[in-house]
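# A predicted structure for the sequence below; I have some questions about it.
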Amino acid sequence: MFSLRKLLPPARTLVETVPYWLACTAPVAAGALVALAAWYPGHWQVVLLLLPVVWSRVRGRIAALAIWVGYYLAGARDIPVVSMRFFSGYGDLTRPEGLVLGVLFWIAQACVLATPWALLKPGPNACAARYAICAAVATVLVTVPPLGFIGWLSPVYVASTLFPCWKAPGVMLGLTAIACATSISRARRARHVAVLLLILAAVARSIASAPDLPFGWIALDTRFGRFDQSSYALLYARMQQIQAITKRAFTAGANVVVLPEEIVGLWRPAMDYWWHDDIQAFAAANRTLIIGTDLTVSSTPFRYTDSAVIVGANHGRVDSRQPVPVALWRPGAAISAIRGSLMQPYAVVTGKSVAFSICYEDLLWWPHWRLLLQTPDVLLSLSNGWFDSDLALAHIQRQGIAAIARLSGAPLLRAVNGEGPPIR
């Protein structure tokens, strides 16, 4: 006779299995909650210290992986929608194909960034020093290349909250805080270090002051949406709009006007012709315009830089050190942005030293290494977020670059292009 009992595992096995899955689910939920509290909709990056605490307390590498997978999945939850909008917007993929690619990348990035934390998870009998060292090493691995190419949401952001304006020493103390968090319940010495860090954090926050932007500097946020560059008529229509808002800003008293990333698309010979008279007028009036644009490097294969170009009374150029992987930076593809040199110096505009952060760089630490050594007079962030301006990612990007500016002590000025109707 048929027996259902033969198809079911023994009751003891079921009882033993449930706690195991609960032990894996709880860290995922904990990581997700920390992501929501530290990033949008929350803005308390100090709670990032809870991640190494929980990581040190869970048992086994699977649970250690789970907490960080939950964190990166929740923090980067907009990747599927962004992928769908971006690739379908440019006709590279259909919307369903873009969504599927986004889901795969969303899961892959979480697993990749969580892997160092799983592999470096010490055994249950490891000493407190080993936990501290492994946490510090894992933090560095997910912050700098090669993993740092997608090193968003790094726990090192806690340094900007604890030690504003302290630059490189602040980063080192932030790493120490992360390491200490893993061992605070394991060693008395770690508790002593934690007290010292709290005192230093209180001192840093009490003496930190909000830096002032240079007088007459204005960043223009736009709502032009995706730029269709398929015809010169569309190019010229966009150009007229940009020139109009730029002239209004200068007429209102601005000395330096900053436009968003890629706002004029690819800089073509026609651009020189359309902008020539305006640039000459800006120079004569001692005014400077900073434009986000793409500059051709080679035609076959087509390579370009995602750049900020300085024209008018000052001249210069800064290239993005890390264009968006897959979307813009596609090594080996027929069309790809290329990475600018990490050694690019600060630009000089009206006598002020200027650091740049171009779009995706807002989410990363390593392109801004110079900010940790020398504070510029202003940090300019240029972004073209037509595909994510209504999503949490736009808020998280703003939080990321604001944290970097806070740690360096530099005033931040952002120019962002958001969603809007395409120019017809």
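Noted; the coordinates are in hand. Numbers count the residues shown, from 1 in each chain.
# hey, let's count contacts and neighbours off CA atoms from now on
Will do.
# hang on, isn't residue 45 packed against residue 157?
Yes. Shown here, residue 45 and residue 157 form a contact pair, counting by CA atoms under 8 Å, at 6.9 Å.
# Tell me which helix or strand comes right after the helix or strand hosting residue 353.
Per DSSP states H and E, residue 353 falls inside strand 352-358. In the C-terminal direction, the helix or strand that comes right after strand 352-358 (DSSP H and E) is strand 378-384.
# so how far is that following strand from its chain's centroid?
12 Å (CA atoms, centre = their mean, to the nearest Å).
# What helices and strands are in contact with it?
With contacts defined as 3 or more CA pairs under 8 Å, 6 or more residues apart in numbering; DSSP states H and E, strand 378-384 has these neighbours: strand 352-358, strand 412-417.
# If you compare the directions of the last one and strand 378-384, what angle comes out?
Note on geometry: by axes from the mean of the first three to the mean of the last three CA atoms, to 10 degrees, strand 412-417 and strand 378-384 are set 20 degrees apart in direction.
# before we move on, the earlier item: which helices and strands does the strand holding residue 353 pack with?
In terms of contacts (3+ CA pairs under 8 Å, 6+ apart), strand 352-358 is packed against strand 302-312, strand 347-349, strand 378-384.
# dump the residue contacts of residue 355.
By CA atoms under 8 Å, 6 or more residues apart in numbering, the residues touching residue 355 are 346, 347, 371, 376, 378, 379, 380.
# Pasting the second one now:
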Amino acid sequence: MIRDISGRSQTAAFSASPGQSSPSIRNPSRGLVLIVLSIVVGTVGWSGTVLTLPVAMIFPLLWAKSPSRLVAAAVSGGYFLAASRGLPQGVATFYAADLWPGLLLWMMASTCFVTVHALLWTWHPGKGRAVRYLAAAVLMGLPPLGIAGWAQPTTAAGVLFPGWGWWGLVATAASIAMITSRYWPAAAIVLVGFWLWSAATWTEPSLPDKWKGVDLELGQSLGRDGSLDYHRGLIARVRETAGDGPRVIALPESALGFWTPTVARLWQEALRGSDITVIAGAAVIDAAGYDNVMVAISADEARILYRERMPIPVSMWQPWRVWTGQRGGARAHLFANPVVELDGTRIAPLICYEQLILWPALQSMLHSPDIIVATGNGWWTAGTSIVAIQRASTVAWAKLFNRPLVTAFNT
């Protein structure tokens, strides 16, 4: 071993320099352990149980502890793929195809998440690492990258800091910054304390007075059967539910199928003589494409209440059709109508895919809604945890901002 004039071995000096060597070379098993842990974190954190969401907060720590950019990419990929594991099966069911199209879409969707986190990873510890992770979280939380920004650890804010509102979001961001720093043990102890306290005192979000959501189990037939018998069956279900006292009844996404003047008149006539208002999902079609909407129907009026800001990419939202001069696909209204009003009540509407990403919920909360109404049509997710994750996410946002929550899903 060659020694320098100070008596230190050149090997030791070389190893001490972060610009020259990596612990992953000296301890290759460390990277493997981090990758395995990231898969466990993604699986448990996004199991569909709201109280396990804080487990996702471990991902920033695993990312920060990665000994190389390659390991950071693998950790990010393991976490994201585990969190979104229901996608391949769901897509295969949606397209009535085999598993391979779903697997391909699953891998493509993860590319954005992995690339951002890998590029922003840094060897150097300190404030720079925390800033870089927060930058990655912002990039994956807002459009355009946020369109595929699933599995955001920030969603855990509603479990860790229920009722704190925007301060809870700030506290979560500060906690993530601490988790990625050398002070992560102290941050972890504090977060576990908040988590245990929240779990011990946990209550579900309240239901608004005179409101109720109706879950259906009509599978793929929901909204595809435009017969008179189908609508009469839904109307009977609404009247049965309203018999318990609710005045506003929410039905799942796509419950009414195509929204036409005939459907509007049918429902208005059926509600004549009552004070019931129905909020239901439907599709408004024109020559260029369609809008996925919520409509509000009462004996006095029938109108479009909300146009979905972010339909499911690929299966519904297909922007390349416009770019190539084709027609069809759902329109994305991105930042439009974050809050809508019904009889003086300000509503934050979230349809299906909007419940899985960050910015629609936060944009709505900027406008101080009175309640959250979340609907979905999850027949294609049978056998997966996707609908459960949607529910958990909406519950977390409702708890964070202390808003009553109405949900209506079809499975």
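Here it is on my side, so go on. Predicted model, so just to flag it, every value in this text is computed and none were measured.
# if we can go back for a sec, buried ones in the strand holding residue 353 of the first structure?
354, 355, 356, 357, 358 (16 or more other CA atoms under 10 Å).
# on that earlier part again, ok, and the most crowded of the contacts of residue 355 of the first structure?
In terms of neighbour count, residue 379 stands highest of the contacts of residue 355 of the first structure at 26 neighbours, by other CA atoms under 10 Å.
# how about the helices in the first structure?
11-38, 50-57, 61-75, 79-89, 95-119, 128-141, 158-162, 167-183, 188-207, 232-251, 269-284, 392-408 (DSSP state H).
# now those in JSON lines, with mean neighbour count?
Below are those laid out as JSON lines (neighbours: other CA atoms under 10 Å):
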{"stretch": "helix 11-38", "mean neighbour count": "16"}
{"stretch": "helix 50-57", "mean neighbour count": "21"}
{"stretch": "helix 61-75", "mean neighbour count": "25"}
{"stretch": "helix 79-89", "mean neighbour count": "20"}
{"stretch": "helix 95-119", "mean neighbour count": "19"}
{"stretch": "helix 128-141", "mean neighbour count": "21"}
{"stretch": "helix 158-162", "mean neighbour count": "26"}
{"stretch": "helix 167-183", "mean neighbour count": "23"}
{"stretch": "helix 188-207", "mean neighbour count": "15"}
{"stretch": "helix 232-251", "mean neighbour count": "15"}
{"stretch": "helix 269-284", "mean neighbour count": "14"}
{"stretch": "helix 392-408", "mean neighbour count": "22"}
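# would JSON lines of these with distance to residue 308 of the first structure be doable?
What follows is the helices of the first structure, written out as JSON lines (distance: least, CA to CA, whole Å):
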{"stretch": "helix 11-38", "distance to residue 308 of the first structure": "31"}
{"stretch": "helix 50-57", "distance to residue 308 of the first structure": "37"}
{"stretch": "helix 61-75", "distance to residue 308 of the first structure": "28"}
{"stretch": "helix 79-89", "distance to residue 308 of the first structure": "22"}
{"stretch": "helix 95-119", "distance to residue 308 of the first structure": "28"}
{"stretch": "helix 128-141", "distance to residue 308 of the first structure": "29"}
{"stretch": "helix 158-162", "distance to residue 308 of the first structure": "26"}
{"stretch": "helix 167-183", "distance to residue 308 of the first structure": "25"}
{"stretch": "helix 188-207", "distance to residue 308 of the first structure": "33"}
{"stretch": "helix 232-251", "distance to residue 308 of the first structure": "15"}
{"stretch": "helix 269-284", "distance to residue 308 of the first structure": "15"}
{"stretch": "helix 392-408", "distance to residue 308 of the first structure": "17"}
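# for the ones you listed, which one sits closest to residue 216 of the first structure?
Across the helices of the first structure, residue 216 of the first structure has its closest neighbour in helix 232-251 (9.3 Å, CA to CA).
# tell me what that closest one is packed against?
By 3+ CA pairs under 8 Å, 6+ apart, helix 232-251 of the first structure packs against strand 256-258.
# The strand it packs on maps to which residues in the second structure?
Aligned using TM-score structural alignment, strand 256-258 of the first structure spans residues 248-250 in the second structure.
# And stretch 392-400 of the first structure, by the same measure?
Stretch 392-400 of the first structure maps onto residues 385-393 of the second structure, going by TM-score structural alignment.
# Show residues contacting that stretch.
46-50, 86-87, 155, 352, 355-356, 378, 381, 407.
# Please repeat the previous calculation with a cut-off of 7 Å.
46, 47, 48, 49, 50, 86, 155, 355, 356, 378, 381 (CA atoms under 7 Å, 6 or more residues apart in numbering).
# quick check, nearest of these to residue 231 of the second structure?
residue 378 (19.8 Å).
# okay, now the closest one: neighbour count?
Residue 378 of the second structure, neighbours per other CA under 10 Å, totals 23.
# residue contacts, it?
Counting by CA under 7 Å, 6+ apart, residue 378 of the second structure has contacts 387, 409, 410, 411.
# Need those in TSV (columns: distance to residue 182 of the second structure).
Output for these, formatted as TSV (distance: CA to CA, whole Å):
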residue	distance to residue 182 of the second structure
387	37
409	43
410	46
411	45
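# and the counterpart of residue 365 of the first structure in the second structure, what does it touch?
Here residue 365 of the first structure is matched to residue 358 in the second structure, going by TM-score structural alignment. Under the criterion of CA under 7 Å, 6+ apart, the neighbours of residue 358 of the second structure are residue 141.
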